[in-house]
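> Sequence plus predicted model, see below.
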Amino acid sequence: MTITQLYYVLAVAEHQNFTKAAQSCFVTQPTLSMQIQKLEEELDVLIFDRGKKPIELTEVGKKIVLQARNIVNESDRIQDIVDQQKGFIGGEFRLGIIPTIMPTLLPMFLKTFIKKHAKVKLKIEELTTEEIIQRLEDGHLDAAIAATPLEKDNLKERPIYYEPFVGYIPQNHRLFEKKHIEVNDLDLHDMLLLEDGHCFRDGIINLCKSLKNQNEDAFQLESGSIETLIKLSNEGLGMTLLPYLHTLDLKDNLKTNLRHFTEPSPAREVSLIYHKSELKMQIINALYDTISSIVRGAIAFQNVKIISPLPKK
């Protein structure tokens, strides 16, 4: 049994196709198939049911894949131990960021981090929270930045900052004359929300569901981006809530539509998330230090109430 064979098994388990798995491993399909067949012969079991389309794991195959993932992670740790011993901060690092954080946070820290850690090759992807969880569990991401808590036993969450929600209220709205807004002022009937799949949307729904007579079926209009929500709000189609960092780059004439909550302000917890195997911790620590030092100057809020991004059932 070899580590390479286990890598191949994990690839087929992920892609459910030998050809695609071989492409992801940069080997020919016959080479990959032969190595997996050798492993099955050595173990005297079938790991995959090749008669199914797409290919499925057998019952024993499912158990083998779980253990193979642990073994592969631990084998990666050997190089990680060497890198940490040498104080080396470099190599490829795959980072996922959710869409409502990417456009505001990334420009704040990326240039500083690259300049300070030139040997790190960052590969950054914009992903939903669901995609991030899956890729971290499958070993296809080294870390991610998302709203927490996520309540996943095999993932660790390291809070970086707490970002308050801010009301964006157009002039014709019933709340426009208020200097500060209360959670009790919110009404899903006139709230513009992000499309399903955004955790910031779930946070707003959770916030509103804490009130009486609020239900998820109340709202009518949704969009895929915060910028579109602002434009729709300007057209008088309702109010919306923005993450605080999104308000910093608004034009001055639009900032007159912003209304902060009375304290404690509802807020989201933004964390650096990584697998409990804690691989590449030297880079994770460097990322955390860079981001937290920069954001600390932009967000000075302390009295906040964290709103969970987990959809309420």
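Sure, I can see it. Residues are numbered from 1 along each chain as shown.

> only C-alpha atoms for contact and neighbour calcs from this point on.
OK.

> Which strands and helices lie in contact with the strand or helix carrying Arg268?
Per DSSP states H and E: Arg268 is located in strand 265-275. For strand 265-275, the packing partners by 3 or more Cα pairs under 8 Å, 6 or more residues apart in numbering; DSSP states H and E come out as helix 129-138, strand 143-148, strand 155-168, strand 304-306.

> and it, how far from the chain's centre?
10 Å (Cα atoms, centre = their mean, to the nearest Å).

> now that strand against helix 129-138, angle please.
On the basis of axes from the mean of the first three to the mean of the last three Cα atoms, to 10 degrees, strand 265-275 is oriented at 30 degrees to helix 129-138.

> Mind checking what helix or strand follows strand 265-275 in sequence?
Heading C-terminal from strand 265-275 (DSSP H and E), you reach helix 281-298.

> Touching that next one from outside, list them.
Residues from elsewhere that reach helix 281-298 (Cα atoms under 8 Å, 6 or more residues apart in numbering): 84, 88-90, 93, 108-109, 112-113, 120, 143, 160-161, 245, 272.

> can you rerun that using 6 Å?
89, 109, 160 (Cα atoms under 6 Å, 6 or more residues apart in numbering).

> now those residues as CSV including distance to Pro30 and neighbour count?
CSV is the format used below for the contacts of helix 281-298 (distance: Cα to Cα, whole Å; neighbours: other Cα atoms under 10 Å):
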residue, distance to Pro30, neighbour count
Ile89, 37, 17
Phe109, 44, 17
Ile160, 46, 18
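
> Now do the strands in the stretch 101-250 of the chain.
Remark: strands assigned in the stretch 101-250 of the chain by DSSP state E, counting those that start in this stretch are 120-126, 143-148, 155-168, 180-181, 193-194, 222-223, 240-243.

> And those: which comes nearest Phe18?
strand 120-126 (25.6 Å; Cα to Cα).

> Ala21 and Leu10 touch, don't they?
No. Look at Ala21 against Leu10 with Cα atoms under 6 Å: they stay out of range, at 8.6 Å.

> alright, now check it against this:
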Amino acid sequence: MTITQLYYVLAVAEHQNFTKAAEKCFVTQPTLSMQIQKLEDELDVIIFDRGKKPIELTEIGRKIVTQAKNIVNESYRIKDIVDQQKGFIGGEFKLGIIPTVMPTLLPMFLKTFIKRYPKIKLKIEELNTEDIISKIIEGHLDAAIAATPLENDFIKERVLYYEPFVGYIPQNHRLHDNKKIDVTDLDLSDMLLLEDGHCFREGVINLCKVFKDHFHDNFQLESGSIETLINLSNEGLGMTLLPYLHTMNISESKKNNLHYFNEPTPAREVSVIYHKSELKMQIINALHNVISGVIRGAIAFQNVNIISPLAK
């Protein structure tokens, strides 16, 4: 039995196809199939039911895959231990970022990070919080940037910054003439929200302390785009709340619609998160330091009120 054979088993279990698994492992399909067959012969079991399409794990195969994940992940960590001992900061690093953070934060830190740590190969993926948690636990992500707290026993959280909420209120809205707004002014019945599954939506609902299945009598908004919320708001369909960083590049014609909260300003907590057994801490520390450095000057708010939990 070899780690390579177990790696091939995990690839087939994930893709449920020998050809796709071979492509992922950068080997020919006959080579991959032969190694898995050797493992099955050695153990005297059948790991995959090849008669089904897509290929399925047998009962004993599922148990083997569970253990194989632990063995393969631990084998990867040996190199991580050596890198840490040598002080090496480099190699592949898989990072997930939630949609309401990605478009604003990534341009702020990525160029600086790449320039400072040219030996790190970042692989970045935009994912919702639920998928991020699953991928971190399964070992498909090294870390992620998400709204916290998540209160997950397998994941550690390290706060990067607190991002205030800002009201986007069009001219025909009941709150437009208010210089500043209070949390008590908010009402979900005239507010546009992101579609279900976005943690920012959950933060707004928590902020309002109320939940309704339908926010308007004559339509239900299902949008994954903050820009769409702004455009709909401009059409007189309600107000919305924006993460502060999304307001920094808003056009001059729309800035009059931005309304800040009275202190303490409601905000969300944004953190770098990773598995509790993660060993690429030298890269996580580098990521945390760069982001914290660039964000410090961008968010001047000091007296904020964190709305939690945001996990979704």
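Perfect, I can see it now. Quantities reported herein were computed from a predicted structural model and do not represent experimental measurements.

> Any chance you could compute the TM-score here?
The TM-score (TM-score structural alignment, normalised by the length of structure 2) is 0.92; 308 aligned residues with a Cα RMSD of 1.8 Å.

> one step back: any chance of a markdown table for the strands of the stretch 101-250 of structure 1, columns distance to Ser293 of structure 1?
A markdown table is the format used below for the strands of the stretch 101-250 of structure 1 (distance: least, Cα to Cα, whole Å):
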| stretch | distance to Ser293 of structure 1 |
| --- | --- |
| strand 120-126 | 19 |
| strand 143-148 | 16 |
| strand 155-168 | 9 |
| strand 180-181 | 29 |
| strand 193-194 | 29 |
| strand 222-223 | 33 |
| strand 240-243 | 19 |
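
> and Leu57 of structure 1, which of those strands is closest to it?
Judged by Cα to Cα, the one of these that comes nearest to Leu57 of structure 1 is strand 155-168, at 24.4 Å.

> before we move on, the earlier item: which among the contacts of helix 281-298 of structure 1 gets closest to Ile47 of structure 1?
The closest of the contacts of helix 281-298 of structure 1, once distances to Ile47 of structure 1 are taken by Cα to Cα, is Ile89, at 37.5 Å.

> The closest one belongs to a helix, doesn't it?
No. Ile89 of structure 1 is assigned coil when assessed by DSSP: H, G, I helix; E, B strand; the rest coil, not a helix.

> mean deviation of the strand holding Arg268 of structure 1 from structure 2?
Compared with structure 2 after fitting, strand 265-275 of structure 1 deviates on average by 1.6 Å (mean Cα distance after the TM-score superposition for structure 1).

> So which of the helices and strands packed on strand 265-275 of structure 1 is nearest Ser210 of structure 1?
strand 304-306 (12.9 Å).

> Not counting its own residues, what contacts the closest one?
264-268.

> Which of those are buried? Put it as a ChimeraX command.
In ChimeraX, a selection of the buried entries from those looks like this (16 or more other Cα atoms under 10 Å):
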select :265,266,267,268
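
> pretty sure Val270 of structure 2 contacts Pro149?
No. Taking Cα under 6 Å as the definition, Val270 of structure 2 is not a contact partner of Pro149, at 8.5 Å.

> picking that back up, out of the strands of the stretch 101-250 of structure 1, deepest packed?
strand 143-148 (a mean of 27; mean count of other Cα atoms under 10 Å).

> For that strand, enumerate the helices and strands it packs against.
On a contact count with 3 or more Cα pairs under 6 Å, 6 or more residues apart in numbering; DSSP states H and E, strand 143-148 of structure 1 meets strand 91-97, strand 265-275.

> Superposed on structure 2, what's the mean shift for the first one?
Just to be clear, that refers to strand 91-97 of structure 1. Averaged out, strand 91-97 of structure 1 is 1.6 Å away (mean Cα distance after the TM-score superposition for structure 1).

> Tell me the buried residues in that strand?
Buried, per 16+ other Cα under 10 Å, within strand 91-97 of structure 1: 93-97.

> ditto for stretch 34-41 of structure 1
Per 16+ other Cα under 10 Å, stretch 34-41 of structure 1 contains these buried residues: 35-37, 39-40.

> likewise stretch 176-195 of structure 1?
176, 181-182, 186-194.

> just stretch 277-287 of structure 1 next, same as before
278-284, 287.

> hang on, the earlier thing: pick out whichever of the contacts of strand 304-306 of structure 1 sits closest to Asn215 of structure 1.
Distances from Asn215 of structure 1 to the contacts of strand 304-306 of structure 1, taken as Cα to Cα, are shortest for Pro266 (18.8 Å).

> Leaving out the residues flanking it, which one is nearest to the closest one?
In space, Pro266 of structure 1 comes closest to Lys305 once its chain neighbours are excluded; the distance is 4.8 Å by Cα to Cα, 6 or more residues apart in numbering.

> Relative to Pro164 of structure 2, how far out is the counterpart of the one you found in structure 2?
Under the alignment (TM-score structural alignment), Lys305 of structure 1 pairs with Ile306 in structure 2. For Ile306 of structure 2, the distance to Pro164 of structure 2 (Cα to Cα, to the nearest Å) stands at 8 Å.

> ok, now Arg77 of structure 2?
Taking Cα to Cα, one finds Arg77 of structure 2 at 37 Å from Pro164 of structure 2.

> could I get the helices and strands packed on strand 143-148 of structure 1 as CSV with distance to Gly139 of structure 1?
CSV is the format used below for those (distance: least, Cα to Cα, whole Å):
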stretch, distance to Gly139 of structure 1
strand 91-97, 10
strand 265-275, 8
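
> Please identify which of those strands is closest to Val27 of structure 1.
strand 91-97 (20.5 Å).

> Let me know how buried Ile3 of structure 2 is, in neighbour terms.
For Ile3 of structure 2, the neighbour count with other Cα atoms under 10 Å is 12.

> same question but for Ala68 of structure 1, I mixed them up
18.

> any idea which helix or strand carries it?
helix 59-86.

> mean per-residue distance, that helix to structure 2?
Mean deviation for helix 59-86 of structure 1: 1.5 Å (mean Cα distance after the TM-score superposition for structure 1).

> Next one: Thr104 of structure 2 from Asn70 of structure 2, what distance?
Thr104 of structure 2 is 36 Å from Asn70 of structure 2, by Cα to Cα.

> of the two, who's got more company?
With neighbours defined as other Cα under 10 Å, Thr104 of structure 2 and Asn70 compare such that Thr104 has more, 17 against 12.

> what do we get in structure 1 for that one?
Match for Thr104 of structure 2 (TM-score structural alignment): Thr104.

> what do you get for Gln85 of structure 2?
Using TM-score structural alignment, Gln85 of structure 2 pairs with Gln85 in structure 1.

> ok, now how distant is that match from Lys116 of structure 1?
From Gln85 of structure 1 to Lys116 of structure 1 the distance is 20 Å (Cα to Cα).

> Tell me which of the two has more neighbours.
Lys116 (12 against 9).

> residue contacts, the more buried one?
Applying Cα under 6 Å, 6+ apart, no residues contact Lys116 of structure 1.
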